[in-house]
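Student: below are the sequence and a predicted model; questions follow.
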Amino acid sequence: MSIVFEPVRGRPNSGGRLTVGTLYYGDARYPIRIEDRALAHLKIVILTKLRRNESFALSWEKKPADGSGRGTVWIHPALSFHFEFSGSKEPEINMAWLEKMSESANRTLGLRIDDEPREGEADPAAARAGV
């Protein structure tokens, strides 16, 4: 059993398909399967926090096809991580989505993967600054 995150508003690759990568977490029993684009953003947030020696929770909701429910893992610098992508090309990074993930990682409930903001949606930082 694996967890698959497929953001509703994620962007397909150049072939028009969503590719799914895998996050291998410590000695976890199951790999966590995540859409490549979301995994690329998640990788940046996780590695940034680990570089600062910060621990945090990563939570998700399972799709009904995967049995529904929720899951959470504790991310800690002492654990090993391996990010594996299905696609061969690095996706373009959406700074608004990256910031949204980073902010959630600093909250009590931890990092959550939400839908990717659409092109042209207000940048959360710009909105707070009144830009």
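Tutor: Alright, I've got the coordinates.
Student: CA only for contacts and neighbour counts going forward, please
Tutor: Noted.
Student: which parts of the biggest helix by length in the chain are buried?
Tutor: Determined from DSSP state H, the single longest helix within the chain is helix 36-51. Across helix 36-51, burial judged by 16 or more other CA atoms under 10 Å covers D36, R37, A38, L39, A40, H41, L42, V45, I46, K49, L50.
Student: now swap in stretch 61-74 and tell me
Tutor: Within stretch 61-74, the residues that count as buried by 16+ other CA under 10 Å are E61, K62.
Student: what's the first-to-last distance across it?
Tutor: 15 Å (CA to CA, to the nearest Å).
Student: find the nearest non-adjacent residue to S55, please.
Tutor: H76 (4.6 Å; CA to CA, 6 or more residues apart in numbering).
Student: try it against this one:
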Amino acid sequence: MTYDSKVVATIDDRALAHLQVVIWAKLRRGETFAFTWNDPERNGFGRTSIWVTPHVSLAFDFFGSKTPALNPAWIEVLTKSANSPGGLQLLPEPSPPS
């Protein structure tokens, strides 16, 4: 994922597909929000936070060509996170409903 042609986040395809659904939904509604993720490859054991707005370019780059199956429970968890005061955080995937 690349934000504003400057900030690059390396996120696996499965997680990125779920984040894309949540981020696009918020941007379609014109909502701005914070997004924070751990980025050990870029800066050790730190984390990165950005302010996501519809006015800044955002690109989702996937390694594979196949779209992963989406877990509605994970989308719900990520959406709740995005709507919280702390903003969107990449949380672990919950088990899918049986």
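Tutor: Yes, it's here. On a predicted model such as this, the values are computed, not experimentally measured, just so you know.
Student: ok, back up a step: to which residue of the second structure is the residue nearest to S55 of the first structure aligned?
Tutor: Using TM-score structural alignment as the criterion, H76 of the first structure maps onto T53 of the second structure.
Student: next one: E35 of the first structure
Tutor: Using TM-score structural alignment, E35 of the first structure sits opposite D12 in the second structure.
Student: for F63 of the second structure, give me its contacts.
Tutor: Listed by CA atoms under 8 Å, 6 or more residues apart in numbering, the contact partners of F63 of the second structure are D12, D13.
Student: quick check: it vs T32 of the second structure, distance?
Tutor: Applying CA to CA to F63 of the second structure and T32 of the second structure gives a distance of 27 Å.
Student: quick one, what contacts the residue nearest the centre of the second structure?
Tutor: Nearest to the mean C-alpha position of the second structure, by CA atoms, centre = their mean, lies L19 at 3.4 Å. Under the criterion of CA under 8 Å, 6+ apart, the neighbours of L19 of the second structure are I75, L78, L90.
Student: what's around the equivalent of the last one over in the first structure, how many residues?
Tutor: Read it as L90 of the second structure. Matched by TM-score structural alignment, L90 of the second structure corresponds to I113 in the first structure. A count of nearby residues for I113 of the first structure, using other CA atoms under 10 Å, gives 23.
Student: and I113 of the first structure, how far is that from A129 of the first structure?
Tutor: Distance from I113 of the first structure to A129 of the first structure, by CA to CA: 24 Å.
Student: V20 of the first structure touches E35, doesn't it?
Tutor: Yes: proximity of V20 of the first structure to E35 meets the contact threshold set by CA atoms under 8 Å, at 4.0 Å.
Student: what do these two both touch?
Tutor: V4.
Student: neighbour count winner among these two?
Tutor: E35 (22 against 19).
Student: where do the strands of the first structure begin and end?
Tutor: Counting by DSSP state E, the first structure has strands at residues 3-5, 20-25, 32-35, 56-61, 70-75, 81-84, 111-112.
Student: could I get these as JSON lines with distance to N94 of the first structure?
Tutor: Shown next, in JSON lines, are these (distance: least, CA to CA, whole Å):
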{"stretch": "strand 3-5", "distance to N94 of the first structure": "17"}
{"stretch": "strand 20-25", "distance to N94 of the first structure": "18"}
{"stretch": "strand 32-35", "distance to N94 of the first structure": "15"}
{"stretch": "strand 56-61", "distance to N94 of the first structure": "20"}
{"stretch": "strand 70-75", "distance to N94 of the first structure": "23"}
{"stretch": "strand 81-84", "distance to N94 of the first structure": "19"}
{"stretch": "strand 111-112", "distance to N94 of the first structure": "16"}
